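Asker: here is a sequence with its predicted model. Questions after.
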Amino acid sequence: MLTRGLLSAAFAVVLLTVGASPAAAIPPGDQLLVIDYYSSGDRETLIGQKWRGCPGQEPGQWGRTSTHMGFHTVPC
């Protein structure tokens, strides 16, 4: 019983520690968010993009969208 309690407590600490750190920190400052759309899950053929986020710049896009996506940011 004591071992089970210790394991549960250790697991909870690990979950809290992992959950507290950001998965992908966005750098400070104005950033353009770019969403890449690919033809398949292997992400070899880019078929479209959408972007938004820079002050004074309208959101834009080209190509097609799909369920196979990737995200990245670039400075404005």
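Answerer: Received, thanks. Numbers count the residues shown, from 1 in each chain.
Asker: for the rest of this, base every contact and every neighbour count on C-alpha atoms.
Answerer: Noted.
Asker: can you give me the strands for this structure?
Answerer: In the chain, the strands defined using DSSP state E lie at 31-38, 46-52, 60-63, 68-75.
Asker: any idea which of those is most buried?
Answerer: Of all the strands of the chain, strand 31-38 has the most neighbours on average by mean count of other C-alpha atoms under 10 Å, namely a mean of 20.
Asker: which elements pack onto that one?
Answerer: strand 46-52, strand 68-75 (3 or more C-alpha pairs under 8 Å, 6 or more residues apart in numbering; DSSP states H and E).
Asker: Trp62: which of those strands is closest?
Answerer: strand 46-52 (5.4 Å; C-alpha to C-alpha).
Asker: put this next to the first one:
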Amino acid sequence: MKLQKLLGAAVLGAGFAVIPATSAHAIGGPNTLTVIAYFSDSGKQTVVGQQWSGCGRPSGQWGDTTPYLSLYFPAC
């Protein structure tokens, strides 16, 4: 059993070592606005805050941050 756990941890660790790191800015791309919408609960029906950046415009935010969020990448 210990050998299985050790082998599983080694495989998982090797998998993470192969995945390239990407900056948050690179995810959306240069002609994309990055928007984070924060919701009041896990049902994600009521937006209580937002953050945005990109498109060569100033970043901004309003409202509250919560653990319930969604990411959006609309074109500029």
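Answerer: Okay, I see it. Just so it is clear, the model here is predicted, and its values are computed rather than measured.
Asker: picking up where we left off before, just send the helices and strands packed on strand 31-38 of structure 1 back as CSV, with distance to Gln31 of structure 1 too.
Answerer: Formatted as CSV, these follow (distance: least, C-alpha to C-alpha, whole Å):
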stretch, distance to Gln31 of structure 1
strand 46-52, 9
strand 68-75, 5
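Asker: relative to Gln61 of structure 1, which of these is closest?
Answerer: Going by C-alpha to C-alpha, the one of those nearest Gln61 of structure 1 is strand 46-52, 4.2 Å.
Asker: contacting residues around the closest one?
Answerer: 32-39, 58-65 (C-alpha atoms under 8 Å, 6 or more residues apart in numbering).
Asker: between that strand and strand 31-38, how many degrees?
Answerer: Taking axes from the mean of the first three to the mean of the last three C-alpha atoms, to 10 degrees, strand 46-52 of structure 1 and strand 31-38 form an angle of 160 degrees between their directions.
Asker: mind checking which of the helices and strands packed on strand 31-38 of structure 1 is nearest Pro22 of structure 1?
Answerer: Of all those, strand 68-75 comes closest under C-alpha to C-alpha, at 15.0 Å.
Asker: how far does that closest one sit from the chain's center?
Answerer: 8 Å (C-alpha atoms, centre = their mean, to the nearest Å).
Asker: give me the distance between the lengthiest helix in structure 2 and the centre of its chain.
Answerer: Counting by DSSP state H, the longest helix found in structure 2 is helix 2-18. Here the centre of helix 2-18 of structure 2 is set off from its chain's centre by 25 Å, with C-alpha atoms, centre = their mean.
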